[in-house]
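Visitor: return a 3D structure for these sequence lines:
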Amino acid sequence: MKIGPYDIEPALVLAPMAGITDKPFRVLCKRLGAGLCVSEMTASDPSVWQTRKSRLRRDHAGEPEPVSVQIAGYDPEMLADAARFNVDEGAQIIDINMGCPAKKVCKREAGSALLADEPLVARILDAVVRAVDVPVTLKIRTGPSPDRRNGETIARIAEDCGIAALAVHGRTRADRFLGQAEYDTIARIKSAVSIPVMANGDVATPEQARQVLAATGADAVMIGRAAQGRPWIFREIGHFLRTGERLPLPTRAEAGAILLGHLDDLYAFYGEHMGVRIARKHIGWYTQAHADAQSFWSAVSRVDTAAIQRRMVAEFFTLAGVAALAQAA
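Guide: Model (predicted):
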């Protein structure tokens, strides 16, 4: 898949997820096989651009190219200004959020709420594409609600406005994350335009990725929640699509080594206080598949220093750590 001058290889994309796809996670997923990683959404409101959170979201130092930054908002000129600002800060692709179903986003008439206003969608896309000299992509859902699936119309508007690629989550705004993804709808959207289309929703295994690509005709698969605690999913899917064979799952020790590296990057990026707290959700995701995770989580979630948190994680992912937990139970 090609987005502007960038070859996205493999055609496996990490979906933007608020509070999750920060730089440490994006760099890790790139290293483990993602062809493109999209940042968590950044607000178009300039009043928040100088907060610590916003400054960290604009830190792209050392991040593998291409750097894709998602912007969110409802005002065309504010979004255009946000696009220019983020390009000046290092963004090489701008992604516009019209897919988020979260109430705090939609109540401001942003995210997937925008899909109900097709003329506004056109004004936003035209303003942002005209504002920057980098590719602009768009993430949408299939429509505002099951009785109004207008994804094909939005896709045609996007192509007419010069959008370089489109990501489609196969649910409506009203569906949030309930039910099954609508791959037939994504297939119709793909057929309606000539720009690259990324299929998103319910891809958690290599076999599902292959099935979704076949069912939708999409140019790439976008993966979100399935990568939480499993950043190696990208190399698993990439290998399977190339060879038809499954890679062995990481051993417990290998998974632990990946998590420890992730923790170190979080501490370095955020500092100890914030890094330890952000690390907790990742630790929960990495460990949830293990039978002994519950007792471990109840202990590690109370820790507030990096050294102790890291030591407990290291012990959990070794046989000695498992034995110690069993004795303590």
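
Visitor: CA only for contacts and neighbour counts going forward, please
Guide: Will do.

Visitor: now the strands for the stretch 201-329 of the chain?
Guide: 220-223 (DSSP state E, counting those that start in this stretch).

Visitor: look up how far residue 59 lies from residue 88.
Guide: 12 Å (C-alpha to C-alpha, to the nearest Å).

Visitor: before we go on, could you also do this sequence so I can check it against the first one:
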Amino acid sequence: MTDSSRNILQIGDVLIAGRVLMAPMTGVTDLPFRLLASKLGAAYVATEMVASAELARGRPDVVRRAAVGGGLPLTVIQLVGRDPGAMAEGARMAEAAGADIIDLNFGCPAKEVTGAASGSALMRTPDLASRLIAAAVGAVSRPVTVKMRLGWDDDSRNAAWLAKRAEQLGVAAVTVHGRTRQQFYTGVADWDAVGEVKAAVGIPVIVNGDIITAGQAREALERSGADALMLGRGVYGRPWLAAHLDRALADGTELEEPGPEERLAIVAEHLRASVAFYDGPVGLKMFRKHLGWYVEQAPWPADPAERRAAKSRLCRLDDAEAVIRELKNLWLPLAHFGNSPVEFSPQLVEADAA
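Guide: The predicted model follows:
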């Protein structure tokens, strides 16, 4: 259910104060990122993809992926797996950890996931997908959602059928990435095909894929008829994007990008949080992918070649405070004195988005 006039999405008994959601992304939406995006106004940011069997066994790195913390408007834990028993136990553990929503991954196209008969491979085994849904729904009292693709390939686009089956089994909402698994991230997302899913079910449908600008957000919602949209790769280096897009949808304006001081403060907070969460040097290493995206997405220096050189230099530093000092020296003088900023030009980067 959605109330576009109030910009509210309802999933089960959960009210979400916005219609722009952030996808679960492996190696991206860890707890430091989720806390930062939430502080910047994001209404919904999911965990990294969490393997249900390994979560049930208590594997430390997997438990860390499901980490929750204060300061989040809601907690969404995404599970992936192929064993109904492990999925049920993972769902119970997610609920006990404080999950408001439990999402099941039927969409990840990565070979290491599909090769284990999980992720988007489940769209080729709808009976198993149904058993996994039933196991999760039956194990918890929280709303269960499913994120999927259009199908395995163009010859087997079964998203509408699977979404209808999921609804019958008690799923509270579905998110559909407008590509098949075999497309990975090539071509363009088919928002019209997501409309076929919306027509098949009565639960909320969330459209995903190739949404970065306010214009794309409005077009994706119009063409799909979806209740909300989900951002993936577009948030790289822009953790404020969901909140800014939500405002743009609500008031009809275009996106506003942060200025140099605000952007520097965001990066500094994110880096320090990562160092604290991962305990020192590991945190800086984990952060480097984000650092590269922050530098790539900033309009300073205006020359892309200079930005690439700056990224290479910054990502070799081994001290977090040195990174922040170098960013300050890079951005603030150029932003204020003569090196005029360029307009943001969205680029999609290959990602392991769940």
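
Visitor: need the TM-score between these chains.
Guide: After superposition, the two chains reach a TM-score (TM-score structural alignment, normalised by the length of the first structure) of 0.94; 323 aligned residues with a C-alpha RMSD of 1.8 Å.

Visitor: picking that back up, out of residue 88 and residue 59 of the first structure, which sits in the busier spot?
Guide: Shown here are residue 88 of the first structure and residue 59; by other C-alpha atoms under 10 Å, residue 59 has more neighbours (15 against 11).

Visitor: residue in the second structure paired with the more buried one?
Guide: Aligned by TM-score structural alignment, residue 59 of the first structure pairs with residue 67 of the second structure.

Visitor: pretty sure its match sits in a helix.
Guide: No - the assignment for residue 67 of the second structure, made by DSSP: H, G, I helix; E, B strand; the rest coil, is coil rather than a helix.

Visitor: gap between the residue nearest to it when sequence neighbours are not counted and residue 174 of the second structure?
Guide: Excluding the flanking residues, the one nearest residue 67 of the second structure by C-alpha to C-alpha, 6 or more residues apart in numbering is residue 31, at 6.4 Å. According to C-alpha to C-alpha, residue 31 of the second structure and residue 174 of the second structure sit 23 Å apart.

Visitor: do residue 138 of the second structure as well
Guide: 17 Å.

Visitor: between the two, which has more neighbouring residues?
Guide: residue 174 (27 against 15).

Visitor: which helix or strand contains the aligned partner of that one in the first structure?
Guide: When the first structure is aligned by TM-score structural alignment, residue 174 of the second structure is paired with residue 166. Per DSSP states H and E, residue 166 of the first structure falls inside strand 165-169.

Visitor: so what touches that strand?
Guide: Outside strand 165-169 of the first structure, the residues that touch it by C-alpha atoms under 8 Å, 6 or more residues apart in numbering are 3, 99, 136-142, 155, 158, 181, 186, 195-201, 222.

Visitor: and what of stretch 39-47 of the second structure?
Guide: So stretch 39-47 of the second structure is contacted by 16-18, 20-25, 29-31, 34, 37-38, 65-67, 71-78, 239-240, 242-243 (C-alpha under 8 Å, 6+ apart).

Visitor: residues near residue 261 of the second structure, how many?
Guide: Counted with other C-alpha under 10 Å, residue 261 of the second structure comes out at 12.

Visitor: that one touches residue 332, doesn't it?
Guide: Yes - counting by C-alpha atoms under 8 Å, residue 261 of the second structure touches residue 332, with 7.2 Å between them.

Visitor: how about the helices in the stretch 251-354 of the second structure?
Guide: Assigned by DSSP state H, counting those that start in this stretch, the stretch 251-354 of the second structure shows helices spanning 260-278, 281-297, 304-314, 320-336.

Visitor: which one, of those, ends up nearest to residue 111 of the second structure?
Guide: helix 281-297 (21.2 Å; C-alpha to C-alpha).

Visitor: now the aligned partner of residue 294 of the first structure in the second structure, nearest residue through space, not along the chain?
Guide: Matched across to the second structure, residue 294 of the first structure falls on residue 308, judged by TM-score structural alignment. Counting by C-alpha to C-alpha, 6+ apart, residue 296 is the residue found nearest to residue 308 of the second structure once chain neighbours are left out, at 7.0 Å.

Visitor: element containing residue 188 of the second structure, please.
Guide: Applying DSSP H and E, one finds residue 188 of the second structure in no helix or strand.

Visitor: now it: how far from residue 210 of the second structure?
Guide: Relative to residue 210 of the second structure, and taking C-alpha to C-alpha, residue 188 of the second structure is found at 7 Å.

Visitor: in stretch 285-293 of the second structure, what counts as buried?
Guide: 285-288, 290-293 (16 or more other C-alpha atoms under 10 Å).

Visitor: could you do stretch 10-24 of the first structure as well?
Guide: In stretch 10-24 of the first structure, counting by 16+ other C-alpha under 10 Å, buried: 10-17, 20-24.

Visitor: hang on, the earlier thing: so residue 188 and residue 210 of the second structure - more neighbours on which side?
Guide: Counted by other C-alpha under 10 Å, residue 188 of the second structure and residue 210 do not tie: residue 210 has more neighbours, with 25 against 11.

Visitor: counterpart of the more buried one over in the first structure?
Guide: Residue 210 of the second structure maps onto residue 202 in the first structure, by TM-score structural alignment.

Visitor: which part of the second structure lines up with stretch 224-239 of the first structure?
Guide: Against the second structure, stretch 224-239 of the first structure falls on residues 232-247 (TM-score structural alignment).

Visitor: quick one: distance of that stretch to the chain centre.
Guide: The chain centre lies 10 Å from the centre of stretch 232-247 of the second structure; the measure is C-alpha atoms, centre = their mean, to the nearest Å.
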